[in-house]
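Peer 1: pasting the sequence and the predicted coordinates here, then a few questions.
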Amino acid sequence: MKYKNNFFESVLSLCLVAILLNGCKNKEDKSSINVQEKPNIIFILADDLGAHDLSYSGSKYYETPNIDAIANDGVQFTQGYAAAQVCSPSRASLMTGQYTARHGVTDWIGAATGKKWGDYYNTKVMPPEYAHAIPEESITIAEALKQNGYKTFFAGKWHIGDEPHSPENNGFDINIGGWEVGGPKGGYYAPWRNPKLDYKYEGENLTKRLALETADFISTNKDEPFFAFLSFYAVHGPIETTQEKWSKYRNKAEAQGIPESGFEMEARLPIRNVQDNPIYAGLVESMDDAVGVVLKRLKELGIDDNTIIVFTSDNGGVASGDAFSTTNFPLRGGKGYQWEGGIREPYLIKVPMLKNTPKSIDYPVSGIDFYPTLLDLVGAKKDPKQIIDGVSLVPLLKGKPLDTRPLFWHYPHYGNQGGDPVSIIRKEEYKLIHYWEDGHDELYNLSNDPGEKNNISKKEDVIAKSLRVELDTYLKNMNAKIPEVYADYDAAKAAKKQQERRTKMLQRLEKQRKNFLSKDFDPNNNWYDSSLNTKD
């Protein structure tokens, strides 16, 4: 009997030990999972936001405390680039990790090409055809993450393919507001026109609504890894704001001193040279407010420490053409241009689970790098069928170096904003631009000439020739499409049009700028319907 009791006592003791060990193991495993579980990802993409349209990057006029918080808590890539100077190609590159010449979307979808372009615009060359959607065989970043167990969500501007090339058919489980168009049809205040997103009440703010939809998705899926892509229509035209925000920035411009002139001539069109547009400033702040909605929800749910946040833009700020909204000074040009103002972007990555990351990184990076970087950060496998031109930036985030590499751009089109058909290579501090109209090259040393004022192609002819060979080799390997000569080009007609831009257009823009800053400015009877919006 004693033996039997000892036996059961021994068994009981072993069971208790097992239970305790198992409990400890479970506790240990849970802790391990909390550290090693797949992080969430929020990718925030602004539309047409310039590199210097944010407080943290030097703007003394625009106010962006929420985006500044991402910059301050994360890593600022001071030489971050979009993959193109206009939206559709840049966005296709974000989705695929590929250069524009590879995926074939080289211009904004809807732009004219060939003789149709030449006959209407009377230019020296005719832009080539381009793909009107992400190639079907591509594995998008959403599809790659979905294959690795992520719930995927898209909200906002798509503009990289009409049906059947929608977000839903490119790896996103949910699509709120993403369709073929590139701007907010009907404006930023309801009633807007969007077949993928109806408004709830008149005067509703589209930018805030997209943020709220994203925040609600996060709440619903907080217990599983998610990839939320918040793609604002802001700050694309039409630029609109509330009367309250306009008044705030109108008064701020006056307090800072309003220059007599706000524009000068660039190569083809007038270009804005001062940040004092109160309507655009209000639109920028509304977008920043919306970013704050998402950041606040993350914190409320207690998952901010396990969520990677990316913030960037698809091309430079609109300094010329469109709404002539901002200036990218000290960078030259803006959206649609081949210079730094057209392709240099805010480029922020916040990775809370990585400790002691650098505050800022000067290594030149591109939109093509987000794809491999995010996969690397969450330990997701890359589909072997997908060619990726970008590189993982994780070594840089960990304070380690990366090898020097060239970056390429191929934009064989005319920008609506005044840019030229070009191909570009940047390697180390040098940037070479090849112009397809006449075949000439420009070379800039960005380390001492970020404003691209001094073309040193003749002075540094050895470097220029070497970079040109590398660029030509790249274009040949990519089988890149190039423009053709427009045989019916009328030089006299083009000169007359250019003269009108230097006089009538410049005068009209200055008059409009003064009107925006007038105390009596009233865009319509109800301020873009925004006065109806009591919930904004």
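Peer 2: Arrived safely, thanks for sending. A quick note: this is a predicted structure, and the numbers were derived from the prediction, not measured. Numbering: from 1, shown residues only.
Peer 1: rest of the way, CA atoms for contacts and neighbours
Peer 2: Will do.
Peer 1: residue boundaries of the helices in the stretch 401-536 of the chain?
Peer 2: 461-477, 491-500, 506-516 (DSSP state H, counting those that start in this stretch).
Peer 1: so which of these gets nearest W117?
Peer 2: helix 491-500 (14.1 Å; Cα to Cα).
Peer 1: the closest one: which residues count as buried?
Peer 2: By neighbour count on 16 or more other Cα atoms under 10 Å, the buried set for helix 491-500 is empty.
Peer 1: quick check: angle from it to helix 506-516?
Peer 2: 30 degrees (axes from the mean of the first three to the mean of the last three Cα atoms, to 10 degrees).
Peer 1: quick check, L45 in a strand?
Peer 2: Yes: counting by DSSP: H, G, I helix; E, B strand; the rest coil, L45 falls inside a strand.
Peer 1: right, and it touches I309 too?
Peer 2: No: with contact defined as Cα atoms under 8 Å, L45 does not count as touching I309 (10.7 Å).
Peer 1: also this one, for the comparison:
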Amino acid sequence: MRYTFLISLAIIAFGLFSCEQEEQQAPNIVFILVDDLGWADLACYGSEFYETPNIDKLASQGMRFTSAYAASPVCSPTRASIMTGKYPSRIDITDWIPGQDPKGRKLLGPQDRNELPLEELTIAELLKAEGYRTFFAGKWHLGDKGFFPEDQGFDVNIGGNHKGSPASYYSPYHNPQLEDGPEGEYLTDRLVDESIAFLNAAKEDPFLLYLSFYNVHTPIQANKKHVDHFREKAIKMEEIGDQGYRNEHDGLTKLRQDNFEYASMIAAMDENVGRLMSKLEELGLDENTLVVFTSDNGGLSTLQNNRKAPTSNEPLRAGKGWCYEGGIRVPLIIKGPGIHANTESDEPVISVDFYSTIAEAVKVSKNKIPENDGTSLMPLLKGGTSLDRAALYFHYPHYHGSAWEPGAAVRKGEYVYIEFYDDEKEELYNIKEDISETNDLSSKMPDKVRELKAILNAFHANTGAQLPSDNPDFDKSIPSL
């Protein structure tokens, strides 16, 4: 009887220990970053033309954020912010690498970095120190040789290099970091094939899988599997011609989603997100994996020189390259342990937050986490409704092919303040009441303008933000390009 009692106690103790071990098991991290995916480019965010059943399913399994922002309206700065948890101006990567940098405009953009500094402790390096296997696939765009993913904490790099767009979405890829597949192989399929192979080999070790799609960045190259379906949808739509565009400063903004080639690229991306999620389920990893799905900036909806962009961010104003909502507001879905299914948050969040969020999910000791600008989203993911922070900031002191001119913006509460350095103009919007930013309140609320301008200036000073300078060779008599 005594031995039976002792054995029973041992079994109970072992069971309790096992449960405790399960509770303490570090979650896997799957981070999915889509290039140039607009806030309105998903069905679960309101698109009626694009079809995204797999991402919609992911949203139903976790939390969908309606007021999520990229730290920049262009790619490289946002990517740097995700890697470090720091605002782009603090890292001194404020333009896509290497940037446009025109010499014939009124202002000269600051000469920022062309690579993510090696002294920064990336999220991959942070997790690797915690025993994580780290895998990167897709677009990097944070530096050339010596600054590739494998130099920044990733054990494996599939396709990540200094370029911001693929030479082709079909093999041969002409990518020195990605061996060509069979002729006609689709890049997005290949990146997920490689990701699945990593999952199959991951076994017992916790892992960070960072999947950075090249989709839906230009070149707009139709996915052959899906394009006919969307071509038929587009044919059935009413012809609207030039009414499908409006002027945005010196650019044109697309007002309707009807590009069937772009739609096919979104469908291919969505299909591959579904493949990756299915593999997690098949391997029994889905219950203990934190999945983050987002974009690096707004959709490409606005271009200068009468060029026509592929997508529309309506009801948001403008798109990629702009500090209006269309350029910085992005989709964000997070699913994982303890996150209630089919939930939604309208709390403003930003890409600098992912670093602290992942660190808290993994339970990294606070003394190991570098000082950064982010706020962990775990309180929201666990049922909270708000975060304790002053404002969100956006600094883009460069010219861009979208017709954007150097400027910056800050969102505090329901108000957004934007300043344009070229024409020395200020704008103010109540983003809660006017999501399309059509009613400029700056002349009616000068006190609010002064308040937000002071907050933005303090941010510039705190982060060491570089500002554009006057161009001594600028000739006002020559029209700007």
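Peer 2: Good, I have the coordinates. Worth saying up front: this structure is predicted, and the values here are computed from it rather than measured.
Peer 1: ok, back up a step: among L45 and I309 of structure 1, which residue is more densely surrounded?
Peer 2: Between L45 of structure 1 and I309, counted using other Cα atoms under 10 Å, L45 has the larger neighbour count: 23 against 20.
Peer 1: mind checking what that one lines up with in structure 2?
Peer 2: Alignment note (TM-score structural alignment): L45 of structure 1 maps to L33 of structure 2.
Peer 1: list the contacts of that match.
Peer 2: Y210, L211, S212, F213, F293, T294, S295, D296 (Cα atoms under 8 Å, 6 or more residues apart in numbering).
Peer 1: give me that answer again for 10 Å
Peer 2: 79, 82, 138-139, 210-215, 292-296, 332 (Cα atoms under 10 Å, 6 or more residues apart in numbering).
Peer 1: please report the distance of the closest residue in space to it that isn't next to it in sequence from L127 of structure 2.
Peer 2: The shortest distance from L33 of structure 2 to any residue other than its chain neighbours is 4.7 Å, reached at S212 (Cα to Cα, 6 or more residues apart in numbering). In this structure, S212 of structure 2 and L127 of structure 2 are 18 Å apart, going by Cα to Cα, to the nearest Å.
Peer 1: now Q61 of structure 2
Peer 2: 25 Å.
Peer 1: compare those two (neighbour count), which wins?
Peer 2: L127 (22 against 18).
Peer 1: burial of the aligned residue in structure 1 for E115 of structure 2, as a residue count?
Peer 2: Aligned counterpart of E115 of structure 2 in structure 1: A133 (TM-score structural alignment). Residues near A133 of structure 1, counting by other Cα under 10 Å, number 22.
Peer 1: for A133 of structure 1, helix, strand, or coil?
Peer 2: Assignment for A133 of structure 1 (three-state DSSP): coil.
Peer 1: so what's it up against?
Peer 2: 88-89, 92, 103-105, 109, 159-166, 180.
Peer 1: cool, G321 of structure 1 as well?
Peer 2: G321 of structure 1 neighbours (Cα under 10 Å, 6+ apart): L269, P270, I271, R272, G334, K335, G336, G415, N416, Q417, G418, G419.
Peer 1: max pairwise distance over these: which two?
Peer 2: R272 and G415 (16.1 Å).
Peer 1: neighbour count winner among these two?
Peer 2: R272 (30 against 21).
Peer 1: counterpart of that one over in structure 2?
Peer 2: Using TM-score structural alignment, R272 of structure 1 sits opposite K254 in structure 2.
Peer 1: give me the nearest residue to that match, chain neighbours excluded.
Peer 2: According to Cα to Cα, 6+ apart, the nearest residue to K254 of structure 2 is Y245 (4.7 Å).
Peer 1: surely the one you found is in contact with L255?
Peer 2: Yes: between Y245 of structure 2 and L255 a contact is recorded at 5.4 Å, counting by Cα atoms under 10 Å.
Peer 1: if I look at these two, which residues touch both of them?
Peer 2: Jointly contacting Y245 of structure 2 and L255 under the rule Cα under 10 Å, 6+ apart are S301, T302, A309, S312.
Peer 1: by neighbour count, which of the residues you listed wins?
Peer 2: Busiest of the shared contacts of Y245 and L255 of structure 2 [other Cα under 10 Å] is T302, holding 35 neighbours.
Peer 1: aligned counterpart of that one in structure 1, please.
Peer 2: In structure 1, T302 of structure 2 lands on S320 (TM-score structural alignment).
Peer 1: I'd assumed R332 was in contact with its match.
Peer 2: No: S320 of structure 1 sits out of contact with R332 when judged by Cα under 10 Å, with a separation of 11.0 Å.
Peer 1: of the shared contacts of Y245 and L255 of structure 2, which belong to helices?
Peer 2: Per DSSP state H, helices hold no members of those.
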